[in-house]
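Colleague: Quick one, structure for this:
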Amino acid sequence: MSAADTLVQLRYRFLPDHVVGEVLSKRWTDNAIPFIALLLTLAVFGSVNPGMFTAFGMYDLAGQIAEFGLLAIALTLVMISGGIDLSIGSVFALCAMTVLTALNVYNLPLPVAVLITLGVGAVCGAINGVLIGYLRLRAFLTTLVTLVMFRSIYEMVLPKFATQIVLGMPDSVVWDELGFGSFLGLPYAFFLSALIALIWHVVLSRSRPGWHIAAVGGARRSAHNAGINVRLVVCLTYVFCGMMVAVAATLFAARLTSVGTDTGLGMEISVLTAVILGGTTLGGGRGSVAKALIGSVIVLILTNGLLQLGVIGTVSALILGVVLLLAVWLDVRWVKNRQKLIDSSYVSPAYIKLTESVNAAENPVYAVNDKLRDVQTIGLGEVEGPEDVAVDRAGNIYSGSRHGEIHRWLAPDFKQHEIFAHIGGGTFGMNFDKDDNLVVCVGGMGLYMVTPEREVVKLTDETSRSLTSVIDDSRIRLADDLDIAPDGRVFFSEASIRYTVHDWPVDMIESRGNGRIICYDPRDKSTKTVLKNRIFPNGIVCLPDGESLLFNETWACRVCRYWYDGKKKGQVEIVLDGLPGYPDNINRASDGNYWVCLVGMRGPALDMMMTRPGLRRRMTRRIAPANWIYPNINTGCIIKISATGEVLESLWDKGGVNHPMVTSCKEHEGHLVIGGVSNNRVGRWKIPGADPTWSSPVDYWGAKQ
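Modeller: So this is what the prediction gives:
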């Protein structure tokens, strides 16, 4: 390897660009800009006015955050659903007047007064919700009108009770403690608000109603097509918004014990500024409780700091308006450019120099022939994408499909066809265990099992998370092929932890080593990763020694051996390198050797590009995916190898009649059953001179008792 190639290899190994893309793709990066803005605000006003962060200043700020934060969460809830509520200032004033009137004028018990206040907030929210959710009026204009309506009601009712509210003194210790009590130097209202904020965080991020709200805000029509009652969700978000405003108004009333003509006036602008500044998008579908609270703290520190610096109210309002415009601009720019940043950095090719491929001139075994021309076609047009096949003890043939079904053709003539099981995801590797359960790798779902009674059982869909991984690699994204060890452990490959089955070309472009081998142990139902950083690990076959297995690395064009037990446990060695094509699945042969399927053949252009990661990266940025350089997966072959890597035989369909493209094959009673991920049928080819009594289930588990 030249010095230049060495430098390129080191650059793309130790300075990978994909880390930036992975970090930007994390949801918490939405809070990066608001968090930086918060730190800057704290630094500026902390240095200008140190008294703001004294014990008394923090106590006062915490009380305001308790109220203002709940208002921001309430508006965030509505904005995530795709709406907006400009009436929260008027509802806030109306609810504050309600709780004080109930306590100071009518001397009602505190629980009753709070329930009435919550009812007022819920009614105001329901009015907005019905008009916007069910009558489908525009949220901006509707809440602008209700802002005026609720404010008018407040100003008409307030003069009748203003004096009694000021002079009244409710006889409630809880009310007094809520307004003036403290714990650990902070008001009780702060802890109550924190509890409510935590509950809403769980609802929005961990519950079905929260997902429904985000789905409605993100794509209303798609949410409707998915079965979500969009109108009800929209209506309820406004109802809960009104109730949250009522809680905030109650805390405000307990702290100040009075209301005035300016209560809640212009509050909608302050709250809207906080919500947008926190990172909640105006377009809906994106927002969180954390964003709302960050924005609330920024706005409160800003307004309090300006007030303590002697800035008059009109100038302070002007500054707040400028901040709102800046927040909207940042939101628009961030939403527009964040995905571009991810796209430009997420795909990060590595340097990989493939071993020079062996051709037919160097090894006549690879000579193209027409042995597969006479393959018997089974189920033509009845199945799509049978990536892998399996044969049970009775000789029935099974295959997966891209539609999430497992097909079965009944022996001996394979003309009778049925759907054996519905799984729901693209089915790949499959094998039978000792109890005749069909264990299946399901793309995007994990490892599943289908019992002889056709019951579908999930075995595992996650493994241990890597400590050094930026993305959450605990979830199994692309379970590919499997085999079962003599003790029942299932070893299966996950081809890529970064990409799904539909994005396999991107993983090929990277060739970074995104795959791994995972072990599921049915004895204690544990799942653990046993081998990492493999280049698209694919086919797996356990060796009879009970200590090791062979697995294919597709983009590396090689077959490797891994010891999972014994003296060499944990070791990996290359058994066969420099294959002329891309190996997919590997399975046992009756003569003690192994069948390897080459899903496609190598080409000099792509081999050269593997040593040019910068070129591949530019290709993904500047050229449409349809024009990328891909492996040739239209023509492949089947080879037979020994356990030591000697190539013994090759099978081709030179004319491309029946099976020019293969991804898997299983030997059974003198025949080779063949599958292909791009095929619409299963093939069956008679092996000259093969043992007509040999079957894979018997070879693995012995004759059934």
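
Colleague: alpha carbons only for contacts and neighbour counts from here, please
Modeller: Fine.

Colleague: Just the residues contacting stretch 408-423, thanks.
Modeller: 378-379, 394-399, 404-407, 450, 454-456 (CA atoms under 8 Å, 6 or more residues apart in numbering).

Colleague: which of those tops the neighbour count?
Modeller: residue 399 (29 neighbours; other CA atoms under 10 Å).

Colleague: OK, contacts around that one?
Modeller: With contacts defined as CA under 8 Å, 6+ apart, the neighbours of residue 399 are 386, 387, 388, 389, 390, 406, 407, 408, 675, 682.

Colleague: Hmm, the last one is touching residue 382, no?
Modeller: No: under the criterion of CA atoms under 8 Å, residue 682 is not in contact with residue 382, lying 9.5 Å apart.

Colleague: what about those two, which has more around it?
Modeller: Shown here are residue 682 and residue 382; by other CA under 10 Å, residue 682 has more neighbours (32 against 13).

Colleague: mind listing what the more buried one touches?
Modeller: Contacts of residue 682 by CA under 8 Å, 6+ apart are 377, 378, 379, 380, 386, 399, 673, 674, 675, 676.

Colleague: for the residues you listed, which one is nearest residue 273?
Modeller: residue 386 (54.7 Å; CA to CA).

Colleague: Let's compare: structure for the following, please.
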Amino acid sequence: MKSESAEINTSASPQITWTGRQIFLVALLPVITCLLFVSSPIDPLPYTFPSPLPRLEAGLKKNTLLQQADRWFEGLLIGPESFAADTNGTIYTGTADGRIFSIKQKGLSLVARTGIDHPQCGSAEFEPRCGRPKGMKIGPDGKLYVVDSYKGLLKVDLDTGDVETVVSNKDGSEGVPFRFLNSMDISSDGIIYFTDSSNKWERRDFRYAVLETRPDGRVIRYDIRTGICRTLLSGLYLANGIALTADEDALLIAEMSIARIRRFYLKGEKAGTSDIFVDNLPGYPDNIKLNTRGNFYVGSGSVRFKGSSPIGSFLDLIGPYPSVKKVIAAVTPLSAYNVFMPKHALVVEINIDGLIVGSLHDPGVVRIGAASEAFEFNGTVFIGHYQSPYLGVLSSATINAERSA
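Modeller: The predicted model follows:
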């Protein structure tokens, strides 16, 4: 007589199917226990991203346009993230070591420094002293206005290289110091709009700001004519890129840590109010720039689309769980966070209705490691990123040919 155990049909046993989210959370259980023994530098809030994740279809259809870009000034420009242009066709950009350069006919010249000159400029330790120039634009007076993450709103005389502090981080707006200045735009009548990404974290700690997912960013308005500086909009999630619409009726503001762009109305019946321009983006939006088609190029700090990671989007997975985020911040060095970033560079093109009408990709980051900004000028798209040791350069004709194919 066979035993009872021998009569069990093991092939009929129920099969357990695990989702990527379940595997991720179970794998983190031992790590979560660390929370009992270590302190965390962040105090995060829960956040649930929209679902499902975007798919690479229609305007987001995968291509290799960014792989056709040239690399200029390799090893000479470290972290050229944002760009401006003057009427003479000269391009300006700032770098991770606090320098501002001009680019003319593929020639590179130093214009100014926003902080000290030191051999360790470019390191996180010296960043507050050396400066970190970010958003910039030529003002109506012909001066180059720059927001430096640590120094404030600055004005650069392009003839002499002299740097003047217009509003320091210490003075800030309405008694609240600036902490993390990031991006800017200037209206035709001399109003400067710029973002202060966080009232807690400095630029060198921006990954903590991303993990905390707190609405502590704001938009500042500065009038060149009157010198009046005031807060225009607050309660933003890591306020990053900012751009005026073509008619200057509204501002678009990237809320990087939650993958959306907010619109603030400057004129009309809705003046002084804001709404969501586009949500559930396939990447975490960085700088926003108008292009020649009247649309907006939006760079991506990293990506979050269907298939971008075997377990799903990392921030989507951990977003609802503050305890998990605390542990990650406690045990992961800031220098190691790139391991969580999928290898895919992406720029999206969004029209005035908030629809994604095109995109530029480098799957596998073969040519362009990442794209914080895509700035189109005189038939060329300049591509920068805060960590890239080069300037990406792509012909607008190449992009147009792909679109018409």
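
Colleague: Still touching in the second structure? Go through the contacts of residue 399 of the first structure.
Modeller: Among the contacts of residue 399 of the first structure, the contacts conserved in the second structure (both residues aligned by TM-score structural alignment, their matches' CA atoms under 8 Å) are 386, 387, 388, 389, 390, 406, 407, 408.

Colleague: if I look at the aligned partner of the last one in the second structure, how far off is residue 252 of the second structure?
Modeller: Residue mapping for residue 408 of the first structure onto the second structure gives residue 102, with TM-score structural alignment as the criterion. Here the criterion is CA to CA, to the nearest Å. By it, residue 102 of the second structure lies 27 Å from residue 252 of the second structure.

Colleague: Of the two, give the one with the bigger neighbour count.
Modeller: Neighbours per residue (other CA under 10 Å) separate residue 102 of the second structure from residue 252, with residue 252 holding more: 23 against 20.

Colleague: Which residue is the nearest non-sequential neighbour of the more buried one?
Modeller: Excluding the flanking residues, the one nearest residue 252 of the second structure by CA to CA, 6 or more residues apart in numbering is residue 263, at 4.6 Å.

Colleague: Can you name the residues that contact that neighbour?
Modeller: Counting by CA under 8 Å, 6+ apart, residue 263 of the second structure makes contact with 250, 251, 252, 253, 274, 275, 276, 277.

Colleague: Give me the three-state assignment for it.
Modeller: Following DSSP: H, G, I helix; E, B strand; the rest coil, we place residue 263 of the second structure in the strand state.

Colleague: The first structure: which residue goes with that one?
Modeller: Counting by TM-score structural alignment, the partner of residue 263 of the second structure is residue 561.

Colleague: again with residue 142 of the second structure
Modeller: In the first structure, residue 142 of the second structure lands on residue 436 (TM-score structural alignment).

Colleague: likewise residue 285 of the second structure?
Modeller: Counting by TM-score structural alignment, residue 285 of the second structure lines up with residue 583 in the first structure.

Colleague: Repeat that for residue 347 of the second structure.
Modeller: Matched across to the first structure, residue 347 of the second structure falls on residue 638, judged by TM-score structural alignment.

Colleague: what about its match, which helix or strand?
Modeller: Assigned by DSSP states H and E, residue 638 of the first structure belongs to strand 637-641.

Colleague: next helix or strand past that strand?
Modeller: Following strand 637-641 of the first structure in sequence, per DSSP H and E, is strand 647-651.

Colleague: doesn't residue 277 of the second structure fall inside a strand?
Modeller: Yes: per three-state DSSP, residue 277 of the second structure lies within a strand segment.

Colleague: so who does it touch?
Modeller: Here residue 277 of the second structure is in contact with 252, 260, 261, 262, 263, 353, 354 (CA under 8 Å, 6+ apart).

Colleague: 7 Å - rerun?
Modeller: Residues in contact with residue 277 of the second structure (CA atoms under 7 Å, 6 or more residues apart in numbering) are 261, 262, 263, 354.

Colleague: What of residue 306 of the first structure?
Modeller: Neighbours of residue 306 of the first structure in contact, by CA under 7 Å, 6+ apart: residue 316.

Colleague: Helix, strand or coil: sort out it for me.
Modeller: helix.

Colleague: So what does it match up with in the second structure?
Modeller: Alignment note (TM-score structural alignment): residue 306 of the first structure has no counterpart in the second structure.

Colleague: What residues in the first structure pair up with the longest helix along the second structure?
Modeller: The helix spanning the most residues in the second structure, taking DSSP state H as the definition, is helix 20-32. Under TM-score structural alignment, there is no match for helix 20-32 of the second structure anywhere in the first structure.

Colleague: Just the buried residues of that helix, please?
Modeller: Judged by neighbour count using 16 or more other CA atoms under 10 Å, the buried positions of helix 20-32 of the second structure are 21, 24, 32.

Colleague: Which other helices and strands does that helix contact?
Modeller: Contact partners of helix 20-32 of the second structure among helices and strands, from 3 or more CA pairs under 7 Å, 6 or more residues apart in numbering; DSSP states H and E: none.

Colleague: Tell me the first helix or strand C-terminal of that helix.
Modeller: Per DSSP H and E, the first helix or strand lying C-terminal to helix 20-32 of the second structure is strand 70-72.

Colleague: how close does that next one sit to the first structure?
Modeller: Comparing strand 70-72 of the second structure with its match in the first structure after superposition yields a mean distance of 1.8 Å (mean CA distance after the TM-score superposition for the first structure).

Colleague: ranges for the helices of the second structure?
Modeller: Under DSSP H, the second structure gives helices at 20-32, 127-130, 206-212, 314-318, 322-331, 396-404.

Colleague: Can I get those in JSON lines including distance to residue 180 of the second structure?
Modeller: Converted to JSON lines, the helices of the second structure look like this (distance: least, CA to CA, whole Å):
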{"stretch": "helix 20-32", "distance to residue 180 of the second structure": "30"}
{"stretch": "helix 127-130", "distance to residue 180 of the second structure": "11"}
{"stretch": "helix 206-212", "distance to residue 180 of the second structure": "9"}
{"stretch": "helix 314-318", "distance to residue 180 of the second structure": "22"}
{"stretch": "helix 322-331", "distance to residue 180 of the second structure": "19"}
{"stretch": "helix 396-404", "distance to residue 180 of the second structure": "32"}
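
Colleague: Select, out of these, the one closest to residue 148 of the second structure.
Modeller: helix 127-130 (9.7 Å).

Colleague: Show the end-to-end separation of stretch 599-611 of the first structure, please.
Modeller: End to end - CA to CA - stretch 599-611 of the first structure spans 22 Å.
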